[in-house]
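K.L.:
quick one, what's the 3D model for this:
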Amino acid sequence: MIGFHWYSRCMAMCLILLMSACAGVDTGEGQAMGGARNIVFSDPVDFIGVNFKTARPRQGEDFSVALLSSSADREALKQDLHLLGKMPSDIPLRVVGFTDSRECAGEECRELSLRRAKAITDWLIGMGIPSSRLAAPQGFGAERPIDDNGTEKGRARNRRAYVSYD
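P.N.:
Here you go, the predicted structure:
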């Protein structure tokens, strides 16, 4: 199931890259009012992101040991890094993090989700993405779940961090 999900996400990303290359991004030759560059994607870019083990990463812990599925999540990070390399450098981006509703409460959830987002931000910068390209990471805690927090599978999907358009 995880393999199929990862494969389908990768195929979708490849399609997006191909469509962006063909119809894609305004090259900036046409200027918007006020001299600002008008950047338009013909299709949304879908970063894969990663999922974390419950209550991880801990303060000071290497985030790679906190990933839910080390090999799949590392591959997802590599795909996201590749996608970032293909995007125009002036598109504002940030990494956002989330928790499930059972692993923490209140401010503790915001702090944990921020640690997740910061870990991915630091990794991207360490892999050569300029820090000026990324806004400060943001943690949303248990807000904005993408799956049911009543099941372990749903909670695992909600413990995530990914690159987002700012």
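
K.L.:
contacts, neighbours, all on C-alpha from now
P.N.:
Will do.

K.L.:
ok so residue 94 is a helix residue?
P.N.:
No: counting by DSSP: H, G, I helix; E, B strand; the rest coil, residue 94 is not part of a helix but strand.

K.L.:
this one next, for a side-by-side:
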Amino acid sequence: MKLRWTKNSMLTGLILGLMACASSQTAFSTDFSIDAVFFNDGVPAKGGTLDASLVGSNESLQVLKNDADAIKSLKPPHRVKIVGHTDSKECSGKACEALSLRRAELVFNWMVANGVPTSMLLPPEGHGSHEPVASNDIPKGRARNRYVEFQVVPSTPQL
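P.N.:
This next block holds a predicted model:
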């Protein structure tokens, strides 16, 4: 079966694509980017600090500064959820959830301390090792799974 593109179907597709792009511009500027930050194995411990926990602390703190600027540029009703993750070998069960939550809380607190209004942030979450982005079978993969991500979500009105 061959697909046949007519002038009208191509024009309709182009218009729909442009409309999708235009609607996304209501939430984001054209240079909008929020990057994840990565953590060293097994940290932070309770009471640990962010800069002692991050891989490449100076570079990661610069990433966070850029992320804070991007978050502050969001337009309502969008907010940001900060979600922590772990690899599957640095901890297990509830300990992974607690470690990933500590990571998310440190980043959340850093964002607030650096001018991001709490009204733009949802409560931090820890997802443990349940959502790997790379293989936990190799060291490089485990390193990629020790991170905090930012999820931009539209707020829904409370009824």
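
K.L.:
in the first structure, which spans are strands?
P.N.:
50-51, 93-97, 138-139, 160-165 (DSSP state E).

K.L.:
for the last one, which positions count as buried?
P.N.:
This points to strand 160-165 of the first structure. Going by neighbour count (16 or more other CA atoms under 10 Å), the buried part of strand 160-165 of the first structure is 160, 161, 162, 163, 164.

K.L.:
kindly indicate which of the residues you listed lies nearest residue 52 of the first structure.
P.N.:
Closest to residue 52 of the first structure out of those is residue 160 (6.0 Å), distances taken as CA to CA.

K.L.:
tell me who's in contact with that closest one.
P.N.:
Residues near residue 160 of the first structure by CA atoms under 8 Å, 6 or more residues apart in numbering: 49, 50, 51, 52, 97, 98, 99, 116.

K.L.:
for residue 132 of the second structure, which non-adjacent residue is spatially closest?
P.N.:
residue 145 (5.5 Å; CA to CA, 6 or more residues apart in numbering).

K.L.:
the one you found contacts residue 133, doesn't it?
P.N.:
Yes: if you go by CA atoms under 8 Å, residue 145 of the second structure and residue 133 touch, sitting 5.9 Å apart.

K.L.:
what range does the longest helix seen in the first structure cover in the second structure?
P.N.:
Counting by DSSP state H, the longest helix found in the first structure is helix 107-126. Aligned by TM-score structural alignment, helix 107-126 of the first structure falls on residues 94-113 of the second structure.

K.L.:
so stretch 135-146 of the second structure matches what in the first structure?
P.N.:
Against the first structure, stretch 135-146 of the second structure falls on residues 148-159 (TM-score structural alignment).

K.L.:
measure residue 109 of the second structure to residue 93 of the second structure for me?
P.N.:
Distance, residue 109 of the second structure to residue 93 of the second structure, by CA to CA, to the nearest Å: 25 Å.

K.L.:
these two: which has the busier surroundings?
P.N.:
Set side by side, residue 109 of the second structure and residue 93 show more neighbours around residue 109, with 14 against 11, by other CA atoms under 10 Å.

K.L.:
what residues are up against the more buried one?
P.N.:
Residue 109 of the second structure touches nothing, counting by CA under 8 Å, 6+ apart.
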